[in-house]
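Q: Below are the sequence and a predicted model; questions follow.
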Amino acid sequence: MFYYFLTQQVKALVQGMADAFPGGVLVFDAANRTAVKMIAKTWLRTAKIKDVGAYFAVSDAPKEIGEWDSRLQVTSRGYMLGYNDLKDPSVSGFFRFLAKVGDNGMKMQIVKIRFGGKK
């Protein structure tokens, strides 16, 4: 859902949540600018949605989001890796390929933000 907001809006929301929920955790998916542009071209066009103009994107969530506020402890892992162990023999070669493209090339990731104490 954050894809459809400006970075400043996401930052304000996260900081507001840190104020309201010290000790809380927020988890969401994110991707780099290239991936988000692809989402806009495919998913939004397919859904016939035309009035979305803001696209939140990050490549290195711990570094980029972590700089927003000292109370944020940010970690991330690859989006595809967040759901499957790619070393498991039951994982198909195609899924491994998608994981490599998505997680590495497009920086698709699951982001976890733990909210620390007060400022």
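A: Noted; the coordinates are in hand.

Q: Could you use CA atoms for every contact and neighbour count after this?
A: Fine.

Q: Quick check: the gap between the nearest residue to residue 31 once chain neighbours are set aside and residue 66.
A: Leaving aside its sequence neighbours, residue 31 sits nearest to residue 108 (CA to CA, 6 or more residues apart in numbering; 4.2 Å). Distance, residue 108 to residue 66, by CA to CA, to the nearest Å: 17 Å.

Q: So between these two, which is more surrounded?
A: Counted by other CA atoms under 10 Å, residue 108 and residue 66 do not tie: residue 108 has more neighbours, with 28 against 16.

Q: was I right about that one contacting residue 34?
A: No - Residue 108 is beyond contact range of residue 34, at 10.2 Å (criterion: CA atoms under 8 Å).

Q: Once you drop chain neighbours, what's closest to the residue nearest in space to the middle of the chain?
A: Closest to where the C-alpha atoms of the chain average out (CA atoms, centre = their mean) is residue 30, at 1.7 Å. Excluding its sequence neighbours, the residue lying closest to residue 30 (CA to CA, 6+ apart) is residue 109, at 5.4 Å.

Q: residues touching the one you found, list them.
A: 29, 30, 31, 76, 77, 78, 79, 80, 82, 103 (CA atoms under 8 Å, 6 or more residues apart in numbering).

Q: Presented hereafter is structure B, for comparison with structure A:
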Amino acid sequence: MEKIKIEKGTVQETLLIPLYGRKYAMDLYPDLFMDHDCQALFDRIDFTVPDNMKGMLGNIGCIMGATRQYDMASACRAYLKAHPNACVVNLGCGLDTTFRQVDNGKAKGYNLDFPDTIAIRNELLGTREREFNIACDLNDISWFDQIDFRPEDGIVFFASGVFYYFKMTDVEKLFAAMAEHFPGGKLVFDATKKKGLKSMLKTWLKGFEMKDINVYFSVDDVHTLKEWSGHISSAVSNPYLTGYRPLDKRYGFITNIVFRYLDRSKMCQIIELKFD
């Protein structure tokens, strides 16, 4: 099969960077990160690995990206144990295949992103039974009507590396609307503190030459999120790197020191919101 060429500086490249990070982590630790869809996808494309993804900093970023997906999948599986017929909604999905990893044969999966991203996703990944790709702007909540939500079945949303790029007021409006419209649901997403946004901008976005992108949303006190809506019943911050399973000694002494610092300082955190 002829490989698909991905040009530098295109939308396709920005989507493949986090995907490559997960592939690289799986190559290093196949017993910890099993994303076979990711591996199959990279067998079909011609992709030049950015210099920033090489060396120790790149290794840390790849492990963090793969760990984030593991965290999201863990939260979804836990929800599906109690709600096996639930909707699993990937907000800002890119080329993420988490639903395929957690699919229990009963749940319905929804992948949401901008139209150009969904077009690429349709080309490279397609859809499967009980899985749907929806082209939309997350801030235009008309997408709510495209989710076959039944309160008795439940719904779990997750967003990986998405809300950083939203204005705080937009996130508040979206969360409040979701909490009201999807009672009994759960939302899982990653966040950093305000101090962490500067580091994120300097280390990752500028490093990958994404100069026109800025970051806005941060969470210093997770309890303030409950104040956004009377329909948010709980808001919990879990450690990003150690909250869903312990660190692995194979990462290396220095890397694990960095990871423990990021968790203790809440520079990296996984937040779970429950809706009444």
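A: Done, it's in. Everything numeric in this text was worked out from a predicted model, so none of it was measured.

Q: ok so, going back, what residue in the second structure is paired with the residue nearest to residue 31 of the first structure?
A: Mapped onto the second structure by TM-score structural alignment, residue 108 of the first structure lines up with residue 268.

Q: Then residue 81 of the first structure?
A: Aligned partner of residue 81 of the first structure by TM-score structural alignment: residue 242.

Q: so its match makes contact with residue 263?
A: Yes - at 7.3 Å, residue 242 of the second structure counts as touching residue 263 under the criterion of CA under 8 Å.

Q: where does residue 56 of the first structure land in three-state SS?
A: coil (DSSP: H, G, I helix; E, B strand; the rest coil).

Q: which residues of the stretch 101-250 of the second structure fall in helices?
A: Taking DSSP state H, counting those that start in this stretch as the criterion, the stretch 101-250 of the second structure carries its helices at 115-124, 168-181, 194-200.

Q: can you count the residues close to residue 194 of the second structure?
A: Count around residue 194 of the second structure with other CA under 10 Å applied: 15.

Q: do you know how far it is from residue 276 of the second structure?
A: Residue 194 of the second structure is 28 Å from residue 276 of the second structure, by CA to CA.

Q: what stretch of the first structure does the strand or helix carrying residue 17 of the second structure fall on?
A: Using DSSP states H and E, residue 17 of the second structure falls within helix 11-28. The alignment of helix 11-28 of the second structure onto the first structure (TM-score structural alignment) finds no residues at all.

Q: helices and strands around that helix, which ones?
A: helix 36-42, helix 55-82 (3 or more CA pairs under 8 Å, 6 or more residues apart in numbering; DSSP states H and E).

Q: And that helix, how far out from the chain middle?
A: When C-alpha coordinates are averaged (CA atoms, centre = their mean, to the nearest Å), helix 11-28 of the second structure and its chain have centres 13 Å apart.

Q: got it, and stretch 24-44 of the first structure?
A: With CA atoms, centre = their mean, you get 6 Å for stretch 24-44 of the first structure.

Q: okay, it sits on what stretch of the second structure?
A: The aligned range for stretch 24-44 of the first structure is 185-205, by TM-score structural alignment.

Q: quick one: the residue nearest to residue 30 of the first structure from residue 22 of the first structure, how far?
A: 24 Å.

Q: The match of residue 108 of the first structure and residue 190 touch, don't they?
A: Yes - Residue 268 of the second structure sits in contact with residue 190 when judged by CA under 8 Å, with a separation of 7.2 Å.

Q: what sits in contact with each of the two?
A: Joint contacts of residue 268 of the second structure and residue 190 (CA under 8 Å, 6+ apart) are residue 240.

Q: which residues touch the aligned residue in the second structure for residue 66 of the first structure?
A: Applying TM-score structural alignment, one finds that residue 66 of the first structure aligns to residue 226 in the second structure. When contacts are counted by CA under 8 Å, 6+ apart, residue 226 of the second structure touches 232, 233, 234, 235.

Q: What about the last one, how many residues nearby?
A: So that's residue 235 of the second structure. So residue 235 of the second structure, with other CA under 10 Å, has 21 neighbours.

Q: Was I right to think it contacts residue 223?
A: Yes - shown here, residue 235 of the second structure and residue 223 form a contact pair, counting by CA under 8 Å, at 6.1 Å.

Q: Tell me how far the residue of the first structure most remote from its centre lies from residue 51 of the first structure.
A: Distance from the centre of the first structure peaks at residue 89, with 27.4 Å (CA atoms, centre = their mean). Distance, residue 89 of the first structure to residue 51 of the first structure, by CA to CA: 43 Å.
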